[in-house]
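K.L.:
Turn this into a structure:
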Amino acid sequence: MLDFMDYIQQAFYHSSRWNIDNSYSGLNATAQSILEFPIPKGLRLNVSSLGTPHFSSSYTISLAGTSAGPVTGQLSYLYSSLPLTVPSRSSTIPLSAIVRGYRHLRPLRAPDNPRDWEVWHRGRRVDERDTLLYGRIFLPTSRLEALWLRRTTPTQMLQVRGVSDASLPNGGSLLGVVHNDHGKYSTEYLFSSDSALLGARTLYNVGHDPRQKQDDSSEELMPTRAGTTAASTAPPSLFSMGVEVYYGLLNKSGGMSTGLRFTTLPAYLAFPYTMTLTLNPLMGNLSSTYAVKAGKYLALSSRFDFNFYSYESGVLVGCELWRLRKRAPLERINDAVKTSETPPSATMEDFVNPAMDKAAEEEQAGGGLLRSLGHGFPSQAPADEDVVGVLKARVDQDWKIGLLWEGRFKELLCSVGASLDLKRREKIFAGVGLEVQYSN
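P.N.:
You can find the predicted model right below:
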C-alpha cells in the first residue's frame, strides 16, 4: 500500500498529465505490483494531512527494533505549486488509488501543444511551471531525503533526488534525471554522484503513433491541459521495447539491459494480460514475467529468472484477491420488511434469483463472462465503497511465502503481513507486521 506522501506524488503526476508508465524504468511495474509487495515489519503508525491543496505533511512512528533503535520515526513535508484536489481522508481515499495491484495501462496520448501551456496577461507571459518539493527526515539517525520535480515542457520533466547520511560515502549522494515523453517513445538521462555514474534509457512503442492525427471511426476524444480535446485511436494492445546503458566514470565499469513488453489496452475484449522479457547480457540474467487479470476481483502473476553463466534459476508466483462486503440479500430483505412489501411466501432465494436471472440474460445476449471482464478497465475494478480489502500472496521455489492483507477498518487504512519460510522448521515465521495509516 502506498503511503500518504507517495499517494500525493501520484496525484501530482496525474494532475500535471505525466504518464509514469511510458518509461523503461516502469517496464515490469505490472508484475512487480503483484509479486514484490512490501511486507510491514513490527508496528508502524502514520498520521498525515493535506492541509491545503498545495501543502501536506506526514508523521510516522515505527516499533520494529531495527539497527537504528527500537523506536524510529519520520517527518515528511510536501509542497506542490499545482493545486492537488484529491480525496485526503483515509475514510474516503479509494483503495484502488493506494493499493499496488494489477497495472492497467492506458493508450498512448500525444503530448500537449506547447501553446496550450502559455498564459498571457497584457502582452506578457505569466504562466509558471508545475513544481513539487518533498523532504523527509528519519529519527533518530537524522538521515535526510529530498526530492525536487519540475515540469519544464509538455514533453519533459526534471527530477533531482538527494540523500544526506553520515553512514554513506562522502556523507550522501545526489541523483539527477531528465525525463522526456514524446508519446511514441520516451528517453531518460541520469547522473549520480555515486561513482560519477552516467546512464541513459529509452523506450519505443511499436505501431500507432499518437502524434499523428488519423480519421478513424474508432477515434475517441481525450481532454488536454487547456480544456480542449484531441483525437486518438484506440488500439487493442501495445508492444514496447527498450534499452538501458550506464557507466561509472570513477570505477570504470558499466552495464546494460534490454527489455520487451506486450500488454493489452482497454479496446481488447478479453482477459487483460501483460508479458515482459528483460535481458542483461553482461551479467547473463534473463527474466520473464506474465500477469493476467483472471477476473474482476482476481489477478495472477509469475516470474521466471535464469542465468546463462551459473545456470541458476528461480520461480516466483503470486496473486491478489479483492474481497467485497456482502450486502445485497440481507439488506434487500430488511428494506422489504421495513416497507411491508415482502410477500408472506418470500424466501431468501426470491431475492437472490433476480440477479442470477439478470446474469443469465446477459449470457444469452452474448455478454457472459467476457462481457463482464473484458470491456474496458473501469469494469475490471469493483466499486470502492464495496471493497473490504485486498489479499496478496506469493511463493518462490524455496518455499518462502509472503502474505499481505490491505484494507480499510473504520476510519483507518491497515496493512497486515507475514513472511514464512517453510524450510526453517525451527522458525517458520520470518516476520510479522502491522501498518496503520490515518489522514484527514
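K.L.:
Every contact and neighbour count from this point should use C-alpha atoms.
P.N.:
OK.
K.L.:
What are the boundaries of the helices in the stretch 1-150 of the chain?
P.N.:
For the stretch 1-150 of the chain, the helices defined by DSSP state H, counting those that start in this stretch occupy 4-15, 29-35, 95-98.
K.L.:
Tell me which of those lies nearest to residue 253.
P.N.:
Among the helices of the stretch 1-150 of the chain, the nearest to residue 253 by Cα to Cα is helix 29-35 (27.2 Å).
K.L.:
Of all the helices of the stretch 1-150 of the chain, which one comes closest to residue 439?
P.N.:
helix 4-15 (7.7 Å).
K.L.:
tell me which strands and helices the closest one is in contact with?
P.N.:
Judged by 3 or more Cα pairs under 8 Å, 6 or more residues apart in numbering; DSSP states H and E, helix 4-15 is in contact with strand 55-66, strand 69-80.
K.L.:
Any chance of those in JSON lines with distance to residue 232 as columns?
P.N.:
JSON lines is the format used below for the helices and strands packed on helix 4-15 (distance: least, Cα to Cα, whole Å):
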{"stretch": "strand 55-66", "distance to residue 232": "35"}
{"stretch": "strand 69-80", "distance to residue 232": "30"}
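K.L.:
I'd like the structure of this one too, to check against the first:
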Amino acid sequence: MLGFMDYVQKSFYRATKWDEDNSYANLNATARALLDFQTPKGLKLNISSLSSPNFATSYGLASLGVVDGSVSYLYSSRALDNVLNSGDVELKDAIFGYRDLKEITKPDAPRDWEIWQGGVRVDRRDTLLYGRMYLPASTLEALYLRRLAPTRQLKISAVSNSRLPNGGTILALLQQDNGKYSSEYLYSTDVALIGIRGLYNFGFDPRKALPHNSGNAAVDSRKIAGRFSAGAEVYWGLLNKSGGASTGFRYTTLPSNTGSPLTMTLTVNPIIGHFQATYAIKAGRGAVFCSRYDFNIYSYESDLVLGCEIWRRKQQQQQQTTKSETGAEENWQSNGFTTGGEKEDDVTGVLKARITQNFNIGLLWEGRFKQLLFSIGSNIDLKRRDQPFRTVGVEIQYNS
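P.N.:
All right, here's what the predicted structure looks like:
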C-alpha cells in the first residue's frame, strides 16, 4: 500500500507536471511493483491528515514484538487540491501496481512560468519539504524537492542515524526531463559517490509537434501504440575508488494501443556480468501477470520470479430498459455505472501473489473497508514444513 506521504508526493508531481516514469531509475518500476511488494509484519496503524492544501501530517504505530512508531510532517508551496482522503481516493492511485505510462508531452516554456505584477516578476518555484522521525530509534528522514524550471528539478534526501557510518548520509539529485530524453546527476556522501544516468525515448519528439490545427504531426503522435526507450548509468566512489555501470531497454504500450497493455525490459550490468529481463502483461481488465529472470554470466547463477495481480471490481448491474407511457424507451443505470462502461473507480480490492524458484510465496490483499485502507499479507516458505508462515501482518490507513 502506498503510504500517505508518498501519495502526497505523487500528487505534487502531478500538480507540477513532472513525469516520474520518464527516468532511468524507474525503468523497472512495473516489475518491482508486481514482484517486490512488501507484506506487512505484525499490526501497523497509520493516521494521516491534509490539514490544509499546503500542509500534511502522519502518525504511525507498529507492533512487532516491540512497539514503535513514527511522526511525519510535509509542506508544499503548491496547493495540493488533488489529494483525496482514504474514503474517496481511487485504489489504483493508492496501490503499487502496473504502470500505465502516458505519452510524453512537450514541456512548458520557461516564460509560461513567469508571473509579473506591476512590472516586477513575482513567481516562485514550487517546493516540497518532508520530514519523518522514527521512535524510539530516533532515526530521521528528510526530503527537499524544488522545481527549478519546467524541465528541471532538484531532489535532496537525507537519513540521520547514529548506527550509520558518519551518522547518516545525504543524496542529491539534479533531474532534467525534456520529454524526448531525461538525465540525472547524483552525489551521495556515502563513499563520496558521483554518477550520471539518462534515458532516451525513440520515435516521436513532442517538442517538434505542430498544433492540432496546423498539420498532422500532433494528430499522428496519438496513433503510436508503443514506445521504446534506452538508458544507461555510470557511477564512481571517490573514497573507495570503485565504480559501476549499467544499461537498460524498455518497450511499453501506450494508451492508444488497442491490444493488451504490456511492458518488457532488459537491463545489463557488464562489470558484474548480470542480466535481468522482465515481462508484464495485462490480461483483460482484472488481471496482470509478470515474470522476471536474472542471470549472471560469471557464476551461472540464475533466479526466476513469477507474479500476478488480480483486481476485484464491483458487480455491474445489467442494463434495464423500460417503456414510458408514450412508448419511448428509457435506459437507466444504478450504482454510478454508465451504459457500456464502468465507473472509473469500480475497484474494491486487489490480490497480489508471487513465487520464486526457491518456493518462497508472497501474498497480499489490499482494499478498502468504508473509510479505511487495509493491507493483509504473508510470506510463506514451502521448504520449511515445520513453520511455513514466515511473516503475517495487517496494515490499516486512515487519511482525512
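K.L.:
residues contacting residue 235 of the second structure?
P.N.:
By Cα atoms under 8 Å, 6 or more residues apart in numbering, residue 235 of the second structure lies in contact with 193, 194, 195, 196, 243, 244, 245.
K.L.:
actually residue 182 of the second structure, not the one I typed
P.N.:
Residues in contact with residue 182 of the second structure (Cα under 8 Å, 6+ apart) are 22, 23, 24, 175, 176, 198, 199, 200.
K.L.:
Could you tell me which of the residues you listed are located in strands?
P.N.:
Among the contacts of residue 182 of the second structure, the residues falling in strands (DSSP state E) are 175, 176, 198, 199, 200.
K.L.:
how close does the aligned partner of residue 86 of the first structure in the second structure get to residue 242 of the second structure?
P.N.:
Under the alignment (TM-score structural alignment), residue 86 of the first structure pairs with residue 82 of the second structure. The gap separating residue 82 of the second structure from residue 242 of the second structure is 44 Å, by Cα to Cα, to the nearest Å.
K.L.:
got it, and residue 121 of the second structure?
P.N.:
46 Å.
K.L.:
could you measure the closest residue to residue 94 of the second structure other than its chain neighbours against residue 370 of the second structure, distance?
P.N.:
Of all residues not flanking residue 94 of the second structure in the chain, residue 2 sits nearest, at 5.2 Å (Cα to Cα, 6 or more residues apart in numbering). As defined by Cα to Cα, residue 2 of the second structure lies at a distance of 18 Å from residue 370 of the second structure.
K.L.:
between the two, who's got more neighbours?
P.N.:
Taking other Cα atoms under 10 Å, residue 2 of the second structure and residue 370 do not tie; residue 2 has more neighbours (14 against 9).
K.L.:
The helices and strands packed on helix 4-15 of the first structure into JSON lines, with extra columns for distance to residue 138 of the first structure and mean neighbour count?
P.N.:
What follows is these, written out as JSON lines (distance: least, Cα to Cα, whole Å; neighbours: other Cα atoms under 10 Å):
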{"stretch": "strand 55-66", "distance to residue 138 of the first structure": "9", "mean neighbour count": "17"}
{"stretch": "strand 69-80", "distance to residue 138 of the first structure": "5", "mean neighbour count": "17"}
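K.L.:
Nearest to residue 392 of the first structure among those strands would be which one?
P.N.:
Across these, residue 392 of the first structure has its closest neighbour in strand 55-66 (22.1 Å, Cα to Cα).
K.L.:
Show me what that closest one packs onto, helices and strands only.
P.N.:
With contacts taken as 3+ Cα pairs under 8 Å, 6+ apart, strand 55-66 of the first structure sits against helix 4-15, strand 42-52, strand 69-80.
K.L.:
No further queries at this time; thank you.
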